[in-house]
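Asks: Make a model of this:
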Amino acid sequence: MGAIAAATLGVTAPLTAVHAAPISLNTQMFVEHVTTDINGRARRVLRAADRLSPGDTLVVVVNWRNRADRAMSGIAVTNAIPGRLRIDPADPAMLVSVDGGANWGRLDQLWLPTPLGGTRRATAEDVTHIRWPMPGTIAPGQGGRIAYRATVR
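Replies: This is a model prediction of the structure:
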């Protein structure tokens, strides 16, 4: 799994959430293989991400749970993206950052400066962090799952 897996598995809640709430996170990473069955239909198979190669499609699953004895609100799950991964920003609830987590938005809303003083639209290759704000109040013991895809560069 190497450095990519170690960095990808470093999913954390934002600093304020870490101090405010005991939210447990468990991350799993799989390589997605697409094969064709006997009837010509595509079959998706997930395998453990033991070895990663350029072009591999990863499915990263983040399981979260409120371990506190009280409800929590204002929680977000944030994940730094290793440089060798390109995320698929298809999830409309996913916010992305292209500047190390300083600013957040949908990918089509973000711009970056160019070396000659202009700006350009950010692309999936520019994403440094992803974040999912948790909706409403999270009850004690409540949990859920977030998943996203990424491609190994």
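
Asks: make it CA atoms for all contacts and neighbour counts henceforth
Replies: OK.

Asks: measure the closest residue to D69 other than its chain neighbours to R41 for me?
Replies: With sequence-adjacent residues excluded and distances taken as CA to CA, 6 or more residues apart in numbering, D69 is closest to P140, at 5.3 Å. For P140, the distance to R41 (CA to CA, to the nearest Å) stands at 42 Å.

Asks: could you point out which element follows the lengthiest strand in the chain?
Replies: Secondary structure of the chain per DSSP state E: the longest strand is strand 23-36. Per DSSP states H and E, strand 23-36 leads on to strand 42-48 as the next helix or strand towards the C-terminus.

Asks: one more to put side by side:
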Amino acid sequence: MSKIGAILIEAVIVVGILAAGVTAAQAAPAAPLQPAVQADDPQANVKIESKVLVERTEQDTAGQTVVKLYTPSDVKVTPGDKLIFVNSYRNTGSTSVTGFVVNNPVHTAVTFINVSEDWALISVDGGQNFGKLTDLSVTEAADENAELKSTIITRAAQPSDVTHIRWTFAKAIAAGASGELRFSAVVK
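Replies: Sure thing, here's the model as predicted:
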């Protein structure tokens, strides 16, 4: 098999993993930060549906550049492709929900680019601490050389360091209200 064929197959597997990872993560991210949501808790009425879209820049029939979104099953996904992760939420209950938090891990097969909502917080340490990217730092070994492993440096966090995104709703989600939370990443 050619190297390009192997990369394409790997990319398809990555997108499958990403889609499965987002789907499997739906229950946990949609839950408040309490150990469990009780069935009679209004927060249990906020439902989350997640999807992944592939963003492509193309030429239309008039020669104009347009941005189109595709599902991963409609196009071949390759390293370097931009993915849009969408978490759609809806309060299916009859009362407002306050204090709602959505946590979304960023899969290791992608590199975080940005988050659409300016009120979202991110983590660069596996979801232990959250903040704005500009306020976070990463501590790491200065060199891969075994002799220098004891040299530790702290540097400003970069988008490639992002491991999780957290949206904490400052306002109540009204009964019947819905919306979307988005972030983008690039396939490694």
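
Asks: Give me the TM-score for these two chains.
Replies: TM-score of the superposed chains, computed with TM-score structural alignment, normalised by the length of the first structure, equals 0.89; 153 aligned residues with a CA RMSD of 1.9 Å.

Asks: about what we covered before: aligned counterpart of the residue nearest to D69 of the first structure in the second structure, please.
Replies: Counting by TM-score structural alignment, P140 of the first structure lines up with A175 in the second structure.

Asks: I'd assumed that match was in a helix, is it?
Replies: No: assigned with DSSP: H, G, I helix; E, B strand; the rest coil, A175 of the second structure falls outside any helix and is coil.

Asks: give the contact list for it.
Replies: For A175 of the second structure, the contacting residues are N91, T92, G93, S94, T95, S96, V97, by CA atoms under 8 Å, 6 or more residues apart in numbering.

Asks: quick one, helices of the first structure?
Replies: Secondary structure of the first structure (DSSP state H): helices at 2-8, 15-20.

Asks: Tell me which of those sits nearest to H129 of the first structure.
Replies: Ranking the helices of the first structure by proximity to H129 of the first structure (CA to CA) places helix 2-8 first, at 10.5 Å.

Asks: residue range for the closest one in the second structure?
Replies: Aligned using TM-score structural alignment, helix 2-8 of the first structure spans residues 16-22 in the second structure.

Asks: returning to that earlier point: mind putting the helices of the first structure into a markdown table with mean neighbour count and distance to V96 of the first structure?
Replies: A markdown table is the format used below for the helices of the first structure (neighbours: other CA atoms under 10 Å; distance: least, CA to CA, whole Å):
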| stretch | mean neighbour count | distance to V96 of the first structure |
| --- | --- | --- |
| helix 2-8 | 13 | 15 |
| helix 15-20 | 13 | 17 |
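
Asks: for those helices, which one sits closest to W111 of the first structure?
Replies: If you check each of the helices of the first structure against W111 of the first structure by CA to CA, helix 2-8 wins as the nearest, at 24.4 Å.

Asks: which secondary structure elements does the closest one contact?
Replies: Contacts defined by 3 or more CA pairs under 8 Å, 6 or more residues apart in numbering; DSSP states H and E place helix 2-8 of the first structure against strand 76-80.

Asks: Can you check which part of the second structure the strand it packs on sits on?
Replies: Taking TM-score structural alignment, strand 76-80 of the first structure hits residues 101-105 over in the second structure.

Asks: Report the central residue of the second structure.
Replies: By CA atoms, centre = their mean, the second structure has its centre lying nearest to V106, at 4.6 Å.

Asks: where does that one sit relative to I122 of the second structure, distance-wise?
Replies: Distance from V106 of the second structure to I122 of the second structure, by CA to CA: 10 Å.

Asks: again, but for L83 of the second structure
Replies: According to CA to CA, L83 of the second structure stands 18 Å off from I122 of the second structure.

Asks: now swap in P159 of the second structure and tell me
Replies: When P159 of the second structure is compared with I122 of the second structure (using CA to CA), they lie 10 Å apart.
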